[in-house]
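K.L.:
Predicted model, plus sequence, below.
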Amino acid sequence: MPDAAYAPTERTVPSRARERAAYDRELVHAILDEGYVCHLGFVRDGAPVVLPTLYGRVGECLYVHGSTGSRPLRMAGSADPGLPVCLTVTHVDGLVLARSAFHHSINYRSVVVHGTARQVTDPDERTAALDALVDHVLPGRAEDSRRADAKELAATAVLRLDLEEVSAKVRTGGPNDEPEDVSLPYWSGVLPVSRSYGTPVPADDLDPAIPLPGYLTR
């Protein structure tokens, strides 16, 4: 059974606002499971590159996918030592409006993962990873869709990044105004930010006899 927290490292201890850092495994998983898009950073030809991409979590592994012709996925090929990466996920929970421009901020929850991404070649793990990518966006969808065929699988590469060097960072609460600014005539507080879903819009060519799946109504 894994420890309740990830061990801090030199790369996961922030230089500022250390009190906001957390290493609790349950908190990290919750932040990751709530998001859709991560930003995957790596070095290519000596220059930094950051790509937004979908991801999925299975236990202590994160999976991302892409075209087999993608350079970063080829760089992480199983025959190589892997691709050193930094993966981040962030949720914005509120806009923090202070009386001074300097103290404006946001309430957020974020996770940063450092490690080496490697291509997944085991067929069973690839299937589980691709299902996880679909279900991460919408739980239940993998079973309610056609799985990739041989041609699609041949064009798809999957990377695994183990959750080992991980940290979360969270900011909550209101603005931190200076005492001398409290009497200024400016509104101060928090504007909450939340995610919501609209009414599902069926495809133009959808058979009207096909009912709306339960996972969409939930």
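P.N.:
Perfect, thanks for sending it.

K.L.:
can we go C-alpha only for contacts and neighbour counts from here?
P.N.:
Will do.

K.L.:
The closest residue to Leu62 other than its chain neighbours: what's it in contact with?
P.N.:
Take Leu62 and drop its neighbours on the chain: the residue closest to it by CA to CA, 6 or more residues apart in numbering is Leu161, 5.1 Å away. Taking CA atoms under 8 Å, 6 or more residues apart in numbering as the contact definition, Leu161 lies against 61-63, 115-118.

K.L.:
May I see the residues you listed organised as CSV, with secondary structure, neighbour count and distance to Val28 added?
P.N.:
Shown next, in CSV, are these (DSSP: H, G, I helix; E, B strand; the rest coil; neighbours: other CA atoms under 10 Å; distance: CA to CA, whole Å):
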residue, secondary structure, neighbour count, distance to Val28
Cys61, strand, 14, 12
Leu62, strand, 21, 12
Tyr63, strand, 24, 15
Gly115, strand, 18, 16
Thr116, strand, 17, 18
Ala117, strand, 28, 19
Arg118, strand, 24, 21
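
K.L.:
which one among those residues gets closest to Glu180?
P.N.:
Gly115 (45.1 Å; CA to CA).

K.L.:
List the contacts of Asp24.
P.N.:
Counting by CA under 8 Å, 6+ apart, Asp24 has contacts 4-6, 168.

K.L.:
swap the cut-off to 7 Å and go again
P.N.:
Counting by CA atoms under 7 Å, 6 or more residues apart in numbering, Asp24 touches 4-6.

K.L.:
Format the residues you listed as CSV; extra columns: neighbour count.
P.N.:
As requested, these are exported to CSV (neighbours: other CA atoms under 10 Å):
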residue, neighbour count
Ala4, 11
Ala5, 15
Tyr6, 19
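
K.L.:
Among those, which lie within helices?
P.N.:
In helices, judged by DSSP state H, none of the contacts of Asp24 are found.

K.L.:
Looking at this structure, which residue reaches furthest from the middle?
P.N.:
Ser183 (40.2 Å; CA atoms, centre = their mean).

K.L.:
What separation is there between the residue nearest to Leu62 and Asp33?
P.N.:
In this view, Leu161 and Asp33 are 15 Å apart by CA to CA, to the nearest Å.

K.L.:
ok, now Glu60?
P.N.:
12 Å.

K.L.:
how far away is the residue nearest to Leu62 from Val43?
P.N.:
16 Å.

K.L.:
ditto for Gly59
P.N.:
27 Å.

K.L.:
Show me which of the contacts of Asp24 is closest to Pro211.
P.N.:
For those, the nearest to Pro211 is Ala4 (42.0 Å; CA to CA).

K.L.:
let's bring in a second one:
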Amino acid sequence: MPDTALPPDSYPVSERNKVRRLHERGRYDRASVHAILDAAMIAHIAYVIDGQPYCTPTAFWREGDTLYWHGSSASRMLRAQKGGLPVCLTVTHLDSLVLARCGFNHSVDYRSAMCFGTARILEDAAEKARALDAMIDRFYPGRAQELRQSTAQELKATTVIAMEIEEASGKVRSKGVADEEEDYALPIYAARYPVTLVIGAAEPCPRMPAGVPLPEGLQGFTPGRRLDALMLENQQKAYGGE
């Protein structure tokens, strides 16, 4: 897709992020890519160290065009990133199972995003502490100020990574059953089974003192609510339309 055909405010398209198969499902505009990212809590980070590929699942969050994640200071991936490491971050939402009338047309509805950039470690202590608070508030609005402050040793044991999104693409399938026209009359069961992650009922810690109320920022965590919808709502609370 040439740049002239891209919607306004899109990520540049190159050989690295271009959707090659079923290109009509590709999304390059920031609004589409960010919506896919912001509805997720977990990403997979792919990278290569000394010729060996790795892929690490981790919690992540977005601020503008910057992605953040954290991990143990003992992590192989994090140690390798001190000088900057090219990475690919991906998220996927499975939205439905699609049963068609032939094996070839069986599919899934999904939303996915792939982001490329160079990961760097946050070395500044104040920036690192701010980012960790931002992670808590991103997932659980207003919670950071209610918590015990992290100790120096806890902060030392945690590494925070930032990556500016250089290129990105999304890919979306949402059409359900799509058979060959001549197959629709076949007496074969075909259907779409929606799939969602939902919030369950809270299980309060048995050692929590009596009378501790549910914080205001957790009011959205109601049983049966879709996790992706809640994550989008919390992103909006944390960063507005950014």
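P.N.:
Okay, I see it. A quick note: this is a predicted structure, and the numbers were derived from the prediction, not measured.

K.L.:
re the thing from before, in terms of neighbours, single out the busier of Gly59 and Val43 of structure 1.
P.N.:
A count of neighbours by other CA atoms under 10 Å puts Val43 above the other of Gly59 of structure 1 and Val43, at 14 against 9.

K.L.:
ok, the equivalent of the more buried one over in structure 2 - contacts?
P.N.:
Structural correspondence for Val43 of structure 1 with respect to structure 2 (TM-score structural alignment): Val48. If you count contacts by CA under 7 Å, 6+ apart, Val48 of structure 2 has them with Tyr54.

K.L.:
Any figure for the gap between Val48 of structure 2 and Val177 of structure 2?
P.N.:
From Val48 of structure 2 to Val177 of structure 2 the distance is 38 Å (CA to CA).

K.L.:
try Gly200 of structure 2
P.N.:
30 Å.

K.L.:
Neighbour count: the two, which is higher?
P.N.:
Val177 (19 against 13).

K.L.:
May I ask which helix or strand encompasses that one?
P.N.:
Using DSSP states H and E, Val177 of structure 2 sits within no helix or strand.

K.L.:
Just the helices from structure 2, written as ranges.
P.N.:
So, for structure 2 - with DSSP H - the helices run 30-38, 76-80, 125-139, 152-156, 227-239.

K.L.:
Out of those, which is the most enclosed?
P.N.:
Neighbour counts (mean count of other CA atoms under 10 Å) averaged over each of these peak at helix 30-38, with a mean of 21.

K.L.:
So which bit of structure 1 is that one matched to?
P.N.:
Counting by TM-score structural alignment, helix 30-38 of structure 2 corresponds to residues 25-33.

K.L.:
Tell me roughly how far the matching stretch lies from structure 2 on average.
P.N.:
Once fitted to structure 2, stretch 25-33 of structure 1 is off its aligned match by 1.3 Å on average (mean CA distance after the TM-score superposition for structure 1).

K.L.:
Not counting its neighbours along the chain, what's nearest the residue mapped onto Pro141 of structure 2 from structure 1?
P.N.:
Under the alignment defined by TM-score structural alignment, Pro141 of structure 2 is paired with Pro139 of structure 1. In space, and not counting its chain neighbours, Pro139 of structure 1 is closest to Tyr215: 7.1 Å by CA to CA, 6+ apart.

K.L.:
what's the counterpart of that neighbour in structure 2?
P.N.:
In structure 2, Tyr215 of structure 1 lands on Gly217 (TM-score structural alignment).

K.L.:
ok, back up a step: quick check, nearest of the contacts of Leu161 of structure 1 to Pro84 of structure 1?
P.N.:
Thr116 (4.3 Å).

K.L.:
That closest one matches what in structure 2?
P.N.:
Match for Thr116 of structure 1 (TM-score structural alignment): Thr118.

K.L.:
Over to Gly174 of structure 1?
P.N.:
Match for Gly174 of structure 1 (TM-score structural alignment): Gly176.

K.L.:
Strands of structure 2, residue ranges please.
P.N.:
For structure 2, applying DSSP state E gives strands covering 26-27, 42-49, 52-63, 66-72, 85-99, 107-121, 158-164, 167-173, 191-194.

K.L.:
between these, which one is nearest to Val19 of structure 2?
P.N.:
Here strand 26-27 is closest among the strands of structure 2 (CA to CA), at 5.7 Å.

K.L.:
how big is the offset of the closest one relative to structure 1?
P.N.:
Relative to structure 1, strand 26-27 of structure 2 is 0.7 Å off (mean CA distance after the TM-score superposition for structure 1).

K.L.:
list the helices and strands that strand packs on?
P.N.:
In terms of contacts (3 or more CA pairs under 7 Å, 6 or more residues apart in numbering; DSSP states H and E), strand 26-27 of structure 2 is packed against strand 167-173.

K.L.:
rerun at 10 Å
P.N.:
helix 30-38, strand 107-121, strand 167-173 (3 or more CA pairs under 10 Å, 6 or more residues apart in numbering; DSSP states H and E).

K.L.:
post-alignment, the longest one versus structure 1, mean distance?
P.N.:
Following superposition, strand 107-121 of structure 2 is found to deviate from structure 1 by 0.8 Å on average (mean CA distance after the TM-score superposition for structure 1).

K.L.:
Now do that strand against strand 66-72, angle only.
P.N.:
Computed with axes from the mean of the first three to the mean of the last three CA atoms, to 10 degrees, the direction of strand 107-121 of structure 2 lies at 80 degrees from that of strand 66-72.
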